[in-house]
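Chemist: predicted model follows, preceded by the sequence.
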Amino acid sequence: MTKTIFEIEELITNRIKEIQNIVADDPYRLHYHLMPQIGLLNDPNGFAYFNGCYHIFYQWNPFETKHGIKYWGHYISDDLVHWKEAPIALAPDQWYDKNGCYSGSAVVHDNKLYLFYTGNVMDDDGNRESYQCLAVSEDGLEFHKRGPIIHVPEGYTPHFRDPKVFCEAGKWYMVVGAQTTEGKGEVVLYTSTDLDNWTFHGPLAGSGRNGLGDFGYMWECPDVFRLDGQDILIICPQGLEPRGYEFNNIFHSGYFSGKVDYEQVTFEHGRFTELDRGFDFYAPQTMIDDRGRRLMVGWMGNAEEGESIHPTTRYEWIHTLTLPRHLEWKDGKLLQNPVEELQCLRENEIEYMDVPIDGDKISLPNVQGNVLELEITIKELDATSFSFTLGENNEITYDKLKKTFSLKRLNLADENNYEKRSCVLNELNTIRLFKDTSSVEIFINNGEEVFSARIFDYPADPNIHFSANGNVSLDIKKWSLKKLNAFNTNHVNHTIGI
């Protein structure tokens, strides 16, 4: 017999109680990022603002640290910084989602929160079926499923998922990530007047379309929005080969910018730009909040990328979400910066002005730690290169001759070697860095480029060491950041609210 969501909640609560001491002992637990209490977290889902609060849902396997049957975990916040865990929003308890409630989105309509998600179904022979499904809540805590609203259309495989719903000029639209029967990735478009009945309009963009060449066998996690007069399509294409400094992770997240014609179902766009140049970033999702800001959260991970060797799996959990980012369009570029609300975490400010760096490895008193925020302003860069370390095995470098910015970390699959990600950067002006035990997010030149990564080493020397091949002058600010996360076995109750 299929268990109710309340019975599933009880099973999870009991499992949390059984292993809470194991999880709490992990030195790599994060202080201010969203992570699962236990099990595996991946894609953010249903990012929305409802009844005065931010809601973020996420793909969750609470029973193991592997990709298995997925639930929708749920966090709620009134400030994007302090989050409370709510009960599971969606569980795979129906015939149309019995093998997983896969990724999707949320919208607010008629004072209700609508969740759209992909129901994953597998038969005994491993054959897949997928359905785009709907669930609705009046209080943002308890969701009532309405079942499938879209079946896979002709010409597409069951790799048809991740519905993102939005309103444009008073009309509801949905984009879905898809794979054609010819094995090409696409994003397809639907419209609706009531959020229940949807009309298929065909592909909006895809591999081999709109002047784009061969561009992957599957496009996941689409998101379409208009920002400062520009139409943006975010996608996660699968099947791209590395090309120089680009596409060096297993899967990728990025965007096209241009002009969408919703009547003709066309998208004139330019080149694809990766959103994040680091090792760990995938499946981002955006929303507009009550202040009119376009915000984005991503999964600080990457599909099939050495999850079994993450040291946190020994402590019965894995993965985290990125910090919320504010998106802006400026000078033909999508800029990403951490939301201003995060400044409330700051304490113990340290500031140094006009610091000269003219050789190997200098450190500054109190510019150290495992959980911190660092702001660096480059006043002068008369050097062929400038770098600084985070711990013993992670290094950030700007090569002025090659015009590249790089992040190097220890390779978990081969601890005798390092791995590196880089991007082209014509000049370096500012660096803003967030370190949180086992994660780092680096925002360069006021959000022009971003690097996100998980890093696993507890340094014997926590100092940050600066060096340069030439003369560099820096202004440096450093803050310790408050610890928000504590292991909590109590979920927010369905009836009491937040």
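Modeler: Cool, got the structure. Numbering: from 1, shown residues only.

Chemist: C-alpha from now on. contacts and neighbour counts both.
Modeler: Noted.

Chemist: mind listing the helices for this structure?
Modeler: In the chain, helices defined by DSSP state H lie at 5-24, listed in chain order.

Chemist: hey, which strand is longest across it?
Modeler: Of all the segments of type strand in the chain, defined by DSSP state E, the longest one is strand 371-389.

Chemist: off-centre distance for that one?
Modeler: 26 Å (CA atoms, centre = their mean, to the nearest Å).

Chemist: how much space separates the residue nearest the centre of the chain from P324?
Modeler: The geometric centre of the chain, computed from its C-alpha atoms, lies nearest to G298 (CA atoms, centre = their mean), at 0.9 Å. Relative to P324, G298 is positioned 8 Å away (criterion: CA to CA, to the nearest Å).

Chemist: for E64, same thing?
Modeler: Distance from E64 to P324, counting by CA to CA: 26 Å.

Chemist: compare those two (neighbour count), which wins?
Modeler: For E64 and P324, the more surrounded residue by other CA atoms under 10 Å is P324, and the numbers stand at 21 against 16.

Chemist: any idea how far that one lies from N337?
Modeler: Note on P324: its distance to N337, by CA to CA, is 8 Å.

Chemist: ok, back up a step: is it true that the residue nearest to the centre of the chain touches Q336?
Modeler: No: G298 is beyond contact range of Q336, at 11.9 Å (criterion: CA atoms under 8 Å).

Chemist: name the nearest residue to P284, sequence neighbours excluded.
Modeler: Excluding the flanking residues, the one nearest P284 by CA to CA, 6 or more residues apart in numbering is G298, at 3.9 Å.

Chemist: so that neighbour versus E373, what's the distance?
Modeler: In this structure, G298 and E373 are separated by 19 Å, where distance is defined by CA to CA.

Chemist: got another one to weigh against that:
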Amino acid sequence: MSTLTKVLERNIKVIEKNADLTEGRFRLGHHLMPPVGWLNDPNGLCWYKGRYHVFFQYAPFDVEGGLKFWGHYTSEDLVDWKYEGTALYPDSPYDCHGVYSGSALAESEKLHLFFTGNVKIDGDYDYINEGRETSTLHVESEDGIHFGDKEEIISFEKYPEEFTCHIRDPKVWKENDRYFMVLGGRLKGDKGAVLVYESENLKEWKFKHIITTPEAFGYMWECPDYFELDGKKFLSVSPQGLKREEFRFQNIYQSGYFQVKEDGSVDERDFREWDMGFDFYAPQTFTDNSGRRLLIGWMGMPDAEEEYTNKTIDEGWQHCLTVPRELRVKDGKIFQYPAKELERLRKEKTILDDEKSIVEVRIEVNEGFDLLIEDIAVTDRSFQISMGGQMLFKYENEIAEIGFSEIAGAGRNKRKAKVSELNNIRILADTSAVELYLNDGEIVFSTRYYPDCEDLQLKVKGGKFRGNLWNLRKMIFTK
């Protein structure tokens, strides 16, 4: 361990020492969050030696962002988590200005991490076409906790000339005894694209080709992910620069996927957003020991400070991750649903009686709740769910909408999605985060929110249904 690493490690431990993952009005009960400072992209998601590993972009010294490290959580069951500390430090010539996003590959008793090292050259540069060095780096571990020396496996100098300096976020997988990598990129001329590399040994990588759309679909594609599900291949990207519309691309940046055609191409007309809420970006998927493909996303949004504020800043931390979601394909769409293990958080159950036109039940927001409403038959003009007198969800004229008051939303107002029919809805609500799953995960809304009191009336009206409401115990977070 270098002297710089020791200094960084010591300083982080000092500021984390007094951090309590359960202290604070808006500290979360079943979402992963940083001990202190800032969290963004989920990284290195994997199952390795009997545990789930979730790494994340971490800026411990500044709640508004700043120098990036990798934080690290592990779990045996996706329910209770241990914070393992800082895994990667910006302590080499390749990543002195930030350990940026990447992925993990568990193989041959070793865990491999691949990530982007960020270096910004001092001077008068735009840091898009010049002034930035973003090499792809690699480290190994035999226990999933301690990592060896970093090595540069693709130098910034060897990327294709038609790209700007914005190339990052490697995702690596194995297929037919060979290794593949996708990197997100920005072509000169402001067109998003993905670079594809191939290797026989994880050390030497050969550039193969580019994946992009015929016409520009955003100027940059971040956080690519390439995977197979139910015999179909998908490319997930987070494009920047799409024009906002009423029912899609509603945030400043988006995250979604293409189904890859037989010839390996993608079409912008096939792009489908992962999540329609205010706070979702940079998702990553992985396969666990049971063969499930799980997804975790960042419940945040870059460059949105003028639109939304996060009240957790006053508590010394910012942002969280979504709950793990299991993916499945139906009718050409990917459906997302909370991993089955999360049902273990359920405590007392209240059966909702739909014989009345309006169903009301008091909830404890500071604990979180799991609401499942099934067999919905909309009888009035619209079907609504509200909390504390404020509309949380509305379905009307084949449009699903979430909405928040000025206080609860902290700048977040409304987001919409077109849904031909509403069969069921599940709401996972935490102290300051809520995820809504429509029709078994056909449509998902994820957002941060900040109730102005801890005891609220939940009201459901406008339809016949079967419903259950569970209070949730909080996850156990240990350090």
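Modeler: That came in fine, so what should we check first? Because the structure is a prediction, the values reported are computed rather than measured.

Chemist: rewinding a little: OK, contacts around the residue nearest to the centre of the first structure?
Modeler: Contacts of G298 of the first structure were listed using CA atoms under 8 Å, 6 or more residues apart in numbering, and they are 43-44, 281-285, 321-323.

Chemist: which residue lines up with it in the second structure?
Modeler: Aligning on TM-score structural alignment places G298 of the first structure opposite G297 in the second structure.

Chemist: cool, V121 of the first structure as well?
Modeler: Across the alignment, which pairs residues by TM-score structural alignment, V121 of the first structure is matched by V119 of the second structure.

Chemist: roughly how far apart are that match and N471 of the second structure?
Modeler: Here the criterion is CA to CA. By it, V119 of the second structure lies 47 Å from N471 of the second structure.

Chemist: strands of the stretch 101-250 of the first structure, start to end?
Modeler: Defined through DSSP state E, counting those that start in this stretch, the strands belonging to the stretch 101-250 of the first structure, from first to last, are 101-109, 112-122, 128-137, 144-151, 156-168, 171-180, 185-192, 199-206, 218-227, 230-238.

Chemist: on contacts alone, who are the packing partners of the fifth one?
Modeler: Using 3 or more CA pairs under 8 Å, 6 or more residues apart in numbering; DSSP states H and E as the contact criterion, the neighbours of strand 156-168 of the first structure among helices and strands are strand 101-109, strand 112-122, strand 128-137, strand 171-180, strand 218-227.

Chemist: apply 10 Å and report the result again.
Modeler: Using 3 or more CA pairs under 10 Å, 6 or more residues apart in numbering; DSSP states H and E as the contact test, the elements touching strand 156-168 of the first structure are strand 39-50, strand 101-109, strand 112-122, strand 128-137, strand 171-180, strand 185-192, strand 218-227, strand 282-288.

Chemist: looking at the second structure, name the residue matched to N248 of the first structure.
Modeler: N248 of the first structure maps onto Q250 in the second structure, with residues paired by TM-score structural alignment.

Chemist: gap between the residue nearest to its match when sequence neighbours are not counted and V444 of the second structure?
Modeler: Counting by CA to CA, 6+ apart, the nearest residue to Q250 of the second structure once its immediate chain neighbours are dropped is R244, at 5.1 Å. Between R244 of the second structure and V444 of the second structure the distance is 18 Å, computed by CA to CA.

Chemist: do the same with L371 of the second structure
Modeler: Counting by CA to CA, the separation of L371 of the second structure from V444 of the second structure is 14 Å.

Chemist: who's more crowded, those two?
Modeler: Neighbours per residue, other CA under 10 Å: of L371 of the second structure and V444, the larger number sits with V444, 23 against 19.

Chemist: from what I see, the more buried one and L436 are in contact.
Modeler: Yes: applying CA atoms under 10 Å as the test, V444 of the second structure and L436 come out as touching, 5.6 Å apart.

Chemist: give me the common contacts of the two.
Modeler: With contacts defined as CA atoms under 10 Å, 6 or more residues apart in numbering, the residues shared by V444 of the second structure and L436 are 275-277, 337, 425-427.

Chemist: what about these, which are in strands?
Modeler: Secondary structure assignment by DSSP E places 337, 425-427 of the shared contacts of V444 and L436 of the second structure in strands.

Chemist: neighbour count added to those residues, as CSV?
Modeler: Written out in CSV, the entries for those read as follows (neighbours: other CA atoms under 10 Å):
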residue, neighbour count
Y337, 23
I425, 21
R426, 23
I427, 20
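
Chemist: what's the closest of the residues you listed to R466 of the second structure?
Modeler: Compare each of those with R466 of the second structure using CA to CA and the shortest gap goes to I425, at 10.7 Å.

Chemist: and the closest one, what pairs with it in the first structure?
Modeler: Alignment of I425 of the second structure against the first structure is given by TM-score structural alignment, with I431 as its counterpart.

Chemist: could you do G37 of the second structure as well?
Modeler: Counting by TM-score structural alignment, G37 of the second structure lines up with G39 in the first structure.

Chemist: try N471 of the second structure
Modeler: By TM-score structural alignment, N471 of the second structure lines up with S480.

Chemist: OK, contacts around its match?
Modeler: When contacts are taken as CA under 10 Å, 6+ apart, S480 of the first structure is in contact with 345-350, 366-374, 435.

Chemist: what's the distance between it and P87 of the first structure?
Modeler: To P87 of the first structure, S480 of the first structure is 32 Å away according to CA to CA.
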